[in-house]
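In: structure, please.
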Amino acid sequence: MRAAAAGAYRAWPTAAASSAAVATGSLTPAYTDGPQRHSFTGPLLREVVAGTLPDFDPRRRKERSRFLLAVSGGAGHHAVLSWAEIDADFGDAPVLLATRMDDEALDEAGTQLVVPSDRCGARYVSAVTGIWIGSCRTP
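Out: Here you go, the predicted structure:
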């Protein structure tokens, strides 16, 4: 499925996340806002949304930098990432949709967005319910 220019929303969980073909990662990020330290395992966000890619014009490489991903979760939490953060040709950040934390399944707690490049856990979204992908329109 390709996303329209106006944006596409994908409810979570997706079939891609449970697929063995999806690349997984394992991270142990450190936080500056407290003594917490956890390890996370799960599919890379860019692999999960690969089937919902925006219609990028391959001749216009910079076009990818205007797309955003908004991740929604439980308790009304949301986080926004730029496509360039997770794109292998730009930031290549190993952002995860974690299905395990500290070797424990997150089945009951729900999938968690993990942004390892952040120095605090503010963009970590628990109990992910959906992902919106769309372009940032200029004012």
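
In: from here on, just use CA atoms for contacts and neighbour counts.
Out: Will do.

In: so how far is residue 71 from the residue nearest in space to the middle of the chain?
Out: Centroid-nearest residue in the chain: residue 45, 3.9 Å away (criterion: C-alpha atoms, centre = their mean). Remark: distance between residue 45 and residue 71 (C-alpha to C-alpha, to the nearest Å) = 10 Å.

In: now swap in residue 60 and tell me
Out: 26 Å.

In: neighbour count: those two, which is higher?
Out: residue 71 (26 against 8; other C-alpha atoms under 10 Å).

In: so who does that one touch?
Out: By C-alpha atoms under 8 Å, 6 or more residues apart in numbering, the contact set of residue 71 is 78-80, 113, 125, 128-132.

In: one more pass at 7 Å, please.
Out: For residue 71, the contacting residues are 78-80, 128, 130-132, by C-alpha atoms under 7 Å, 6 or more residues apart in numbering.

In: got it, and residue 105?
Out: Shown in contact with residue 105 (C-alpha under 7 Å, 6+ apart): residue 99.

In: try residue 20
Out: With contacts taken as C-alpha under 7 Å, 6+ apart, residue 20 has no neighbouring residues.

In: helix or strand: which one has it?
Out: Under the criterion DSSP states H and E, no helix or strand holds residue 20.

In: want to put them side by side, so please do this one too:
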Amino acid sequence: MSRPGAPLGASATELASLSVIGEVDLPATLTVRDLREGWRPHRAEVVFDCATSGPRRHVFEGPLLREVALASRPLFDIRRRKDRSRFTLAVSGGDGHRTVPAWAEIDADFGDAPVLLATRLDGEDLDAVGSQLVVPVDRCGARYISAVTRVRVGAWPGAW
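Out: Predicted coordinates:
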């Protein structure tokens, strides 16, 4: 088990883990158990449209993505809204699926979306398969990422 501040690549007893990396002071590797025991759980009862199987109903539990990312101390000035608003979180899953939410979506001063890193799905622990990104405010399930392997925190690239 590796908490924020521990070196990446630390061994874990569980099969599935994710890394919080990028523009952070304290990169970390976290198991599903770490997520479940280290942060207050939130519950989301969701219905979303799946392109291949239609409407899906699930109950997810886990910590807020924002709280997990903040524990790694992103390299922005927490007091400056404009500094925070230029950051993104690139989330990758074990199957290669990726999505890039903006920090402002999950920040309490902006969108305050309750995006989760789920540790439980319909009452079952996800320890062996990995956490799942859950975006309860989305109508479609395209940003639901299974078996999350990495959360990369970083500022939007230079001038565009």
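
In: what lines up with the residue nearest to the centre of the first structure in the second structure?
Out: Counting by TM-score structural alignment, residue 45 of the first structure lines up with residue 65 in the second structure.

In: number of nearby residues for the nearest residue to its match once chain neighbours are set aside?
Out: Take residue 65 of the second structure and drop its neighbours on the chain: the residue closest to it by C-alpha to C-alpha, 6 or more residues apart in numbering is residue 116, 5.1 Å away. When neighbours are counted by other C-alpha under 10 Å, residue 116 of the second structure registers 27.

In: separation between residue 116 of the second structure and residue 134 of the second structure?
Out: Distance check for residue 116 of the second structure against residue 134 of the second structure: by C-alpha to C-alpha, it reads 5 Å.

In: ditto for residue 126 of the second structure
Out: For residue 126 of the second structure, the distance to residue 134 of the second structure - C-alpha to C-alpha - is 13 Å.

In: which one of those two has more residues nearby?
Out: Neighbours were counted for residue 126 of the second structure and for residue 134 using other C-alpha under 10 Å; residue 134 has more, 24 against 20.

In: hmm, that one is touching residue 114, no?
Out: No - with contacts counted by C-alpha atoms under 7 Å, residue 134 of the second structure stays clear of residue 114, the gap being 8.6 Å.

In: can you give me the offset of stretch 94-102 of the second structure from its chain's centre?
Out: 10 Å (C-alpha atoms, centre = their mean, to the nearest Å).

In: only whichever of the contacts of residue 71 of the first structure are buried, select them in PyMOL.
Out: Buried members of those, defined by 16 or more other C-alpha atoms under 10 Å, are picked up in PyMOL with:
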select buried, resi 78+79+128+130+131+132
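
In: secondary structure and distance to residue 53 of the first structure added to the contacts of residue 71 of the first structure, as TSV?
Out: Below are the contacts of residue 71 of the first structure laid out as TSV (DSSP: H, G, I helix; E, B strand; the rest coil; distance: C-alpha to C-alpha, whole Å):
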residue	secondary structure	distance to residue 53 of the first structure
78	strand	20
79	strand	19
80	strand	16
128	coil	19
130	strand	15
131	strand	12
132	strand	11
